[in-house]
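**Q** Coordinates only, no sequence provided:
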């Protein structure tokens, strides 16, 4: 059964390795796209879906670590490194840069499948959080300038009267702003509003 809307990208200059990995992954329901160089992958426009990258360490042109650094600067995608021989310094560097794992050829099939599942789960989680963060920011940006002044005062624990004094407006006006803020931020309680403000670093 194909896992819809999920993609595994493979970058390996050895076509036979790429095809072998692709066959394994496709047999387990994964959609796969193969690239034979880091340059080719970096110029490719990634699909808007959860994905991971299986990346060969040693390749002509850009090596795996260089590709990883370029990816980190452009877009976030979980990386699984594969290499023909153990390379502790490179593996340490790769892991520090956020690689999911570092596997040695010939790759253990179950280890690779587990890594891919973990990597795509991680990417799915990151993408979900990014969408949630964008939605939260959009709600915050829907507030009026005055409501944006009132919000941080309230979540810091100021009473309506204190916030009114701080801003030079009436307590009733603060109450109105507070109601509008709760509605626009889609907060069902003041505790929820405080959590949302914390995510926006407004405290």
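**A** Received, thanks. Every value quoted in this text rests on a predicted model; they were computed, and no experiment measured them.

**Q** For the rest of this, base every contact and every neighbour count on C-alpha atoms.
**A** OK.

**Q** Remind me what the longest helix along the chain packs against, helices and strands.
**A** For the chain, the helix with the greatest residue count under DSSP state H is helix 109-141. If you count contacts as 3 or more Cα pairs under 8 Å, 6 or more residues apart in numbering; DSSP states H and E, helix 109-141 packs onto strand 50-56, strand 79-83.

**Q** and here's the other structure:
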């Protein structure tokens, strides 16, 4: 399935024309006469797609909708489509993360290329989020002490230094490291460091009571 295109425009005839064009191209299309309606319906972030958004809308404007979706953590790419060329608005929208900014009238080929690119980016974002969720799930399986060892190790502490800081033996640290590598599903220290960077793990936090 090519994906879902969420069309937000207050012009009914435009929505109908765009829907026909995109459905012929194989897309599923959901239309909204206002930005508020899209906010109320909450598009499925897990379904591959993008948002085709007018700038000037009654009530909540296109840029305002973009801001609110960003605050909600939305990763659906946004393509702005407007009949009014406004450099300031264009620059602000692109800096805020818009995928593209098209000026009406736009050719079918240009529009379809922009949508294809946006949906491909959405695929990448969803894949990345899925990977991060899997890594967070692995991290959550560490015990409080293992988490402390993990944080010390990825900061470059040796077994000796980690043992001294946590008040235990080097042998205990080695045992923890082996279990951490197993739970995090990695074989090397560089892999563990990479995971820590991706999860933005910093440490150590306050050392918990000994459970060695």
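**A** Cool, the structure landed. Note that this is a predicted model, so its numbers are computed, not measured.

**Q** Can you tell me which of the helices and strands packed on helix 109-141 of structure 1 is most buried?
**A** strand 50-56 (a mean of 26; mean count of other Cα atoms under 10 Å).

**Q** If you count contacts, what does it end up packed against?
**A** strand 6-11, strand 79-83, helix 109-141.

**Q** Pull up the aligned stretch in structure 2 for it.
**A** Matched against structure 2 by TM-score structural alignment, strand 50-56 of structure 1 falls on residues 48-54.

**Q** Please list all residues in contact with residue 108 of structure 2.
**A** residue 21 (Cα atoms under 8 Å, 6 or more residues apart in numbering).

**Q** should've said residue 53 of structure 1
**A** Neighbouring residues of residue 53 of structure 1 by Cα under 8 Å, 6+ apart: 8, 9, 10, 11, 77, 78, 79, 80.

**Q** Which of those are still contacts in structure 2?
**A** Contacts conserved in structure 2 for the contacts of residue 53 of structure 1, counting by both residues aligned by TM-score structural alignment, their matches' Cα atoms under 8 Å: 8, 9, 10, 11, 77, 78, 79, 80.

**Q** counterpart of the third one in structure 2?
**A** The pairwise alignment with structure 2 assigns residue 10 of structure 1 to residue 7, based on TM-score structural alignment.

**Q** for its match, what are its contacts?
**A** Contacts of residue 7 of structure 2 (Cα under 8 Å, 6+ apart): 15, 29, 30, 31, 32, 51, 52, 53.

**Q** Tell me how many other residues surround the fourth one.
**A** For residue 31 of structure 2, the neighbour count with other Cα atoms under 10 Å is 20.

**Q** Could you check which residue of structure 1 pairs with it?
**A** That one, residue 31 of structure 2, aligns with residue 34 by TM-score structural alignment.

**Q** Can you tell me which of the helices and strands packed on strand 50-56 of structure 1 is most buried?
**A** Scoring those by mean count of other Cα under 10 Å, the most buried comes out as strand 79-83, with a mean of 24.
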